[in-house]
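Enquirer: show me the folded form of this:
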Amino acid sequence: MAAGHHEGHDDGDRGGQQDPGNGTPGGSAGNGRLIQGRYRLHELIGRGGMGEVWRSLDESLGRRVAVKCLKPAGHSGDAGFTRILQERFRREARVAAALQHRGITVVHDFGEHEGVLFLVMEMLDGRNLLQTLDDAGRSPLPVPDITDIAEQVADALAYTHAQGVVHRDLKPANIIRLTDGAVKICDFGIARLGHDIGFTSRLTGSGVAMGTPHYMSPEQIDASEVDHRSDLYSLGCVLYELATGRPPFDLGDAWSILVGHRDSQPEPPRVGRPELPVELERLILDLLAKDPEHRPQDAADVGGRLKAMRAAAGVTTRPVPAALPGWARGLTTGSAARSTRAHRITAPPHHELTAAWSTRPVTEQASPETLASLAARHAEAIDLARIGNWRQAYDLHTSVAAARDRAQGTDHPDTLASRHEAAHCLTRLGRTEEALRMYEYVAEARRRVLGPDDPDTLVARHEAAYELGRLGRHLEAHQEYSAVLAARERTAGPDDPDTLQCKHNLGVNLGLLGRAEEAYLTAAEVAEARARVLGADDERTLVTRFEVGHALARTGRSAQALETYREVAEIRERVLGADHRDTLAARYEIGICLGRLGRSADALALYEDLVAALTRTAGSADLETLRARHALGVNLGLLGQWDRALAEARDVAAVRERLLGAGHPDTLVSKREIAVGLGWLGRWSGALTVYHEVAETRERVLGPAHPDTLTSRNDEAGCLAQLGRTAEAQALYRRVGEQREETPERL
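Expert: Got it, this is the predicted structure:
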């Protein structure tokens, strides 16, 4: 990792002079020094007003870490000041170490060594946003990058604010984007500590609160009470800079900057960048409101607005059900996902060739420069996919595949790797049939070139089976999974992680074929093997245990399913945190089981807490939040609270229709719940209107013989009967019965 590829190390002052010896044990000669007999400082990778950051080795655990060394600027002889400072440092470091979220830098340890305070943090491979902007010559970032970064930062802030922690110094230098696209905030507690130590610039003799001038909220400048909304203002400053290439008040000196934050309105970002989406500009300007009351009131709301923007623009990390996390698919009805995706193996630029391929002609001689250029474009396409630009990624992968075909050959492993990635993009674009054909093509070519049992061949076949399942062709998917599983067991062994992934998918598919007991036994076997091979707390183990719970519920063993889901939720809460989406997903299923066991009051209490947690961490418009609200409404109805149930159903249906469309299955489920509520309240005319709308939409989208369409027609007939329109009801009942008799049983 190149120097500087850790979190923000500067003090945020542009062009300010920094003390080159500040903060290192033994001055600037820290290289090779050992801190507390454990942390070996190897290479200076960052220096700023707060001290220095060193690439280090934790010799006790043998892991790479980053050590941030902080040293007071003055008062070195004041024992009382030192004791107070050390106590404040311990307090702030404990707060930072307690934060457990994927969007926050992990603090492993902290302490004091030879008068120097130090934090031990995870070593990250990436660039902070200040470096990213400087690398680009201060050019604005692409809009998908901005919204992706903003969503991740908002998610992390929603978590920390829920813990009562305010950052107080959010800025580009404190936000790092890893090479895999993940975003992390660092230096929680450091701004307050910097104020205590004496590093924070004081622009007046008194009263100016901690922070970096370009990103300080008006209330910080006025030394007013600061809460989580100050971080949202700073986030607005960061997004403004990412969108325009400059901070909102980029004035000549620090005092002018602060006056600008306090008294001036920023120039709208679209003045200098008219192609910026109006909704994004509106969000940035809302975040930059002078009065905290006029800003978005929490980070979850910010995240919800960003998700809505990405969905409206067709740029989303979850465009179709298969793109959801493994546990999230089908949560409306409590069913589990088909699988998590198998790893996608991409051949390196100079893949070792087999004799079968090496004799194939190519149309042009590929130079090393050409191969390197194609490899770089391939990596660029993967990066586009990582931030959700599936259309652009697909186009680039297709272009690279064509160029590799000409330069290296149709069946070269690199050409096939590009086609494999193109197929993955097609999946995320919802073009399942095309993705299936591409995976089948790649699998057959790899079988010829690499052999039928090569891992890359089996990966492509695995993906083809997955696409078959998405298309409802579960019998064909079963046959393909079975063949891949047999090959993996033969070549890699029954306990290989890829073998277990395939067996997991096979078990899920068995459930979709209606072979519930076999699905349960298969999932139980995989869960036991994964616990043995990967550990009981590994997420893959928990995904399969989650599937065990689903299989138990499907076979009517709801009490055992409840216990399984509770165990999964307990481990996820311990490992990932109480507000992690996977933890919340397990809690959702606990509620489903409680409802099936007739414990609707317990389920209602759980869903009320779950909705609050999801709204706080993901936003009110998040799909999982809406699923939990739907379940809450169902349990309100089961408890006879139909007025509240009807209001909940209407709210959820309206948001789902706006986000997903009128014909989406989840929207229709919510609309049906409206009709149920109207019926229980005796408002049968209104219920009939809604039942008929749902039936008509399902017939148009799914076809007249689909089970969901027939269920809706049955609902409609029952409503007609309640209204005394007996002849119409009987005619519709007959029509449904005849349709069911004519429809062959579905596998």
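Enquirer: okay, CA-based contacts and neighbour counts for the rest of this
Expert: Will do.
Enquirer: what is the longest strand seen in the chain packed up against?
Expert: Across the chain, the strand with the greatest residue count (assigned by DSSP state E) is strand 39-48. Under the contact definition 3 or more C-alpha pairs under 8 Å, 6 or more residues apart in numbering; DSSP states H and E, strand 39-48 sits against strand 34-35, strand 51-58.
Enquirer: just list the residues touching residue 692, thanks.
Expert: For residue 692, the residues meeting the contact criterion (C-alpha atoms under 8 Å, 6 or more residues apart in numbering) are 712-713, 716.
Enquirer: I'd like those residues as CSV, with distance to residue 126 appended.
Expert: Formatted as CSV, those follow (distance: C-alpha to C-alpha, whole Å):
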residue, distance to residue 126
712, 52
713, 56
716, 57
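Enquirer: in helices, which of the residues you listed fall?
Expert: Within the contacts of residue 692, membership in helices is found for 712-713, 716, as judged by DSSP state H.
Enquirer: CSV for these, including neighbour count and distance to residue 239?
Expert: Rendered in CSV, the data for these read as follows (neighbours: other C-alpha atoms under 10 Å; distance: C-alpha to C-alpha, whole Å):
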residue, neighbour count, distance to residue 239
712, 23, 46
713, 25, 50
716, 26, 50
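Enquirer: returning to what we had before: for the helices and strands packed on strand 39-48, which one sits closest to residue 1?
Expert: In this view, the helices and strands packed on strand 39-48 are compared for proximity to residue 1 by C-alpha to C-alpha, and strand 51-58 is the closest at 9.6 Å.
Enquirer: could you say what helices and strands the helix or strand just after that closest one packs with?
Expert: Moving toward the C-terminus from strand 51-58, the first helix or strand encountered (DSSP states H and E) is strand 63-70. Strand 63-70 sits against strand 51-58, strand 116-122, with contacts defined as 3+ C-alpha pairs under 8 Å, 6+ apart.
Enquirer: here's the other one to compare against:
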Amino acid sequence: MGDGTLIQGRYRLLERIGRGGMGEVWRARDESLGRRIAVKCLKPLGTQHDHSFTRVLRERFRREARVAAALQHRGVTVVHDFGEWDGVLFLVMELLEGNDLSRLLEDNKGHPLPVADVVDIAEQVASALAYTHEQGIVHRDLKPANIVRTADGTVKICDFGIARLGHDAGFTARLTGTGIAMGTPHYMSPEQIGGDEVDRRSDLYSLGCVLYEMATGVPPFDLGDAWAILVGHRDTEPEPPRTHRAELPRYLDRIILDLLAKRPEQRPDDAGELGRRITAGRTAPERVPALATARPRTPRQVGGRAVLPSWTHGMTTGHKATGPGPRATPPDPGAGLSGEWIPRPTGDGTDGGRTVGPVPDEWPEPASEAAAGLAERHNAALSLGRLGRWEEAGRAHRAVAAERERLLGPDHPDTLASRYEAAFTLGRTGRAADALRAYKGVAQARIRTLGADHADTLAVRQEMAYTLGRLGRHTDAHQVYTSVLTARERTMGADHPDTLRCRHNLAFNLGRLGRTEDAHRMAREVAAARARVLGPGHPDTLVTRYEVAYELGRLDRWQEALATYREVAAARARALGPDHPDTFAARYETGVALGRLGRCAEALTAYEALIADRARAQGADHPETLRARHGRGVNLGRLGRWGEALEEARAVCAARGRVLGPDHPDTLVSHREVAVALGWLGRWAAALTEYRLVAAARERVLGPDRPDTLVARDDEAHCLEQLGRAAEAAELYRRVAALRSVAAR
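Expert: Modelled structure (predicted):
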């Protein structure tokens, strides 16, 4: 095969991007759909192999290809097709635009990755493993070369299923005799080394080895001799990662050591548990439970020498992830699905898909030291954003963007990536109009240099649509979302996670346009697709199901909304942890639904439990804790307990004024709740003072003819009626009606 070969009249091979013991990987184009793909071809076996072995190997390839094609998760490489052509077995996969972790570590010149990156990668890999293990699939060859971080920060595991070819029981000895690599010993579990049966916990051990290397810069057993490495895995306790790098969080050190326990039963039970521990440690490291690690065990010895299986004889160390310098090919060419890309991904996995594209020939090659320094500063700025320090992150991104423009040029992908991130921070600091202008500049440059349908261009246009929605320009946002969605479906397919994210945002925006039925229908479709592609417990799936519940409420279908909110809350507690903000949000909406159904006593109980949990996890004065207290006060009133409701409303109002400011919408809502309670208690003069305060503040902040201001004036007029001041009330009603008439034109 060579450049231009057309497989089955559909897949055009363009460029070989990897070669290994099992075969070759080609950058290719699907001529039917017009999309870029990767094609992996199994190397034909020579005549020295008997026909029965060849037949079994081919059947194994087909079976494992079917397994891989059935896996649908954001963190697993998508398999589109497989078959046999001219005696060659081939597999068609998505083309990953990024670098594997082996290359990232090499580009980092043997230094460990930033802690935030280690944690982010660990969480994403744990999520992918949790999904695949639920399907009964064990990877068996997890290593940095088989984990790719794409240009938008998404982490994907490669070669699921296919990695099992050389490891199934009864075939180990046969396949090693063919020269097919057994894998790199730096990442093999003790049970693999001992030839024992392996399960999902073997993958967790291998992941522990990968995390150890990312966190410290070296594998847990960094020895030059393969036999010594294998003995180390089986019989020697690793040094704690913090002995290599003192600033590592203690919870991360503990998790890695637990993954490296010698006996499977002493590791985390599954990847779901691992993901929850990482999330819990990231948010509250002092509360992460520690599992006991295995004690050193005495090696099995014969004649003073530790015994290893016969298949290890003659085995070489293979590549560890960090080598002496860049190579011409990826460390595992069979898994290398990327071509020449910017060395360090610039994304952090958030919506918007912060990607970088290939470098055109006309862009100058920057001085590596200067470019590397800017890349480090860019990643540091991303870390500031992850910590919520958006003002600092924005200043850092703007500075890096200016220097990258001088060094690389204004249209270089790295320059545009920094400008994109600077725009993102503007949105996060409440400067939506400035963010929109910045996004437009990046979009124009990406259209000019990359094309209108490039993933980076679509990402920034999607972020523009989101910002338009933030500015209340929902019609404009709808037009942009629709255009981006059409392009994503054409270039990526209807079920690509980025396409589904765009459809989710479009559904959300339809609701803000008042098209509630359309929003509900689309949200249900997206939720079903995300459940199929990502899994029913994936956070993205649950976000869309949450939106389904919201639209059900707007359709007054509160019984269905309540059931959905409860299901989402339970699923989020399992997937994210009981104290995750998203779990709390679903619990809050459950209280809202109970109240709307008239089940106020149940709602009150739900809010009181939520208040206690939020205060413990986030603090008594956190805005969301105060929001739950507001809900408690509302339901006290619904139960006729107006004295308690007034006391709670006043306390929440004072706290919101202190935390959020006197003119914040939430503070004004609490003032109104105080007025409502005063009215029910017959204290109309005091209520009038509160209503007028709310109306004046809304008029000052929003304008005299905005809906919220007019509602506040209606409240004021009603209160005047209750006080017997009918003429003043009638005049105020007339003014409000006139303003509404003008606003409606």
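Enquirer: picking that back up, what angle separates the longest strand of structure 1 from strand 51-58?
Expert: Here strand 39-48 of structure 1 runs at an angle of 150 degrees relative to strand 51-58 (axes from the mean of the first three to the mean of the last three C-alpha atoms, to 10 degrees).
Enquirer: re the thing from before, what is the nearest of the contacts of residue 692 of structure 1 to residue 690 of structure 1?
Expert: Nearest to residue 690 of structure 1 among these: residue 716, at 8.9 Å, using C-alpha to C-alpha.
Enquirer: and for that closest one, nearest residue in space, chain neighbours not counted?
Expert: In space, not counting the residues next to it along the chain, residue 716 of structure 1 is nearest to residue 691; the distance is 5.4 Å by C-alpha to C-alpha, 6 or more residues apart in numbering.
Enquirer: and the one you found, that's in a helix?
Expert: Yes. Using DSSP: H, G, I helix; E, B strand; the rest coil, the secondary structure at residue 691 of structure 1 is a helix.
Enquirer: report the separation between it and residue 257 of structure 1.
Expert: With distances defined as C-alpha to C-alpha, to the nearest Å, the gap from residue 691 of structure 1 to residue 257 of structure 1 amounts to 59 Å.
Enquirer: ok, back up a step: any idea which of the helices and strands packed on strand 39-48 of structure 1 gets closest to residue 41 of structure 1?
Expert: Distances from residue 41 of structure 1 to each of those were compared using C-alpha to C-alpha; the minimum, 4.5 Å, belongs to strand 51-58.
Enquirer: and residue 585 of structure 1, what element?
Expert: Under DSSP H and E, the secondary-structure element containing residue 585 of structure 1 is helix 581-596.
Enquirer: what of residue 131 of structure 1?
Expert: Per DSSP H and E, residue 131 of structure 1 falls inside helix 129-135.
Enquirer: chain center to that helix: distance?
Expert: 23 Å (C-alpha atoms, centre = their mean, to the nearest Å).
Enquirer: next SSE after it?
Expert: Beyond helix 129-135 of structure 1 toward the C-terminal end (DSSP H and E), the next one is helix 143-162.
Enquirer: other residues contacting that next one?
Expert: The list of residues contacting helix 143-162 of structure 1 from outside it, by C-alpha under 8 Å, 6+ apart, reads 99, 101-104, 166, 177, 182-185, 228, 239, 242-243, 276, 298-300, 302-303, 306-307, 310, 315, 387-389, 579, 616-618.
Enquirer: next step: these restricted to helices.
Expert: Secondary structure assignment by DSSP H places 228, 239, 242-243, 299-300, 302-303, 306-307, 310, 616-618 of those in helices.
Enquirer: residue 691 and residue 257 of structure 1 - which one has more neighbours?
Expert: The neighbour comparison of residue 691 of structure 1 against residue 257 (other C-alpha atoms under 10 Å) goes to residue 691, with 26 against 20.
Enquirer: residues touching that one, list them.
Expert: Residues in contact with residue 691 of structure 1, defined by C-alpha under 8 Å, 6+ apart, are 672, 675, 712-713, 715-716.
Enquirer: go with 7 Å
Expert: 672, 675, 712, 715-716 (C-alpha atoms under 7 Å, 6 or more residues apart in numbering).
Enquirer: against structure 2, where does the helix holding residue 131 of structure 1 fall?
Expert: Mapping helix 129-135 of structure 1 onto structure 2 (TM-score structural alignment) gives no aligned residues.
Enquirer: so the residue positioned nearest the centre of structure 2, which state does it fall into?
Expert: Among the residues of structure 2, the smallest C-alpha distance to the mean C-alpha position (C-alpha atoms, centre = their mean) belongs to residue 349, namely 5.2 Å. Classification of residue 349 of structure 2 using three-state DSSP returns coil.
Enquirer: against residue 528 of structure 2, how distant is it?
Expert: As it turns out, when the distance is counted by C-alpha to C-alpha, residue 349 of structure 2 lies 22 Å from residue 528 of structure 2.
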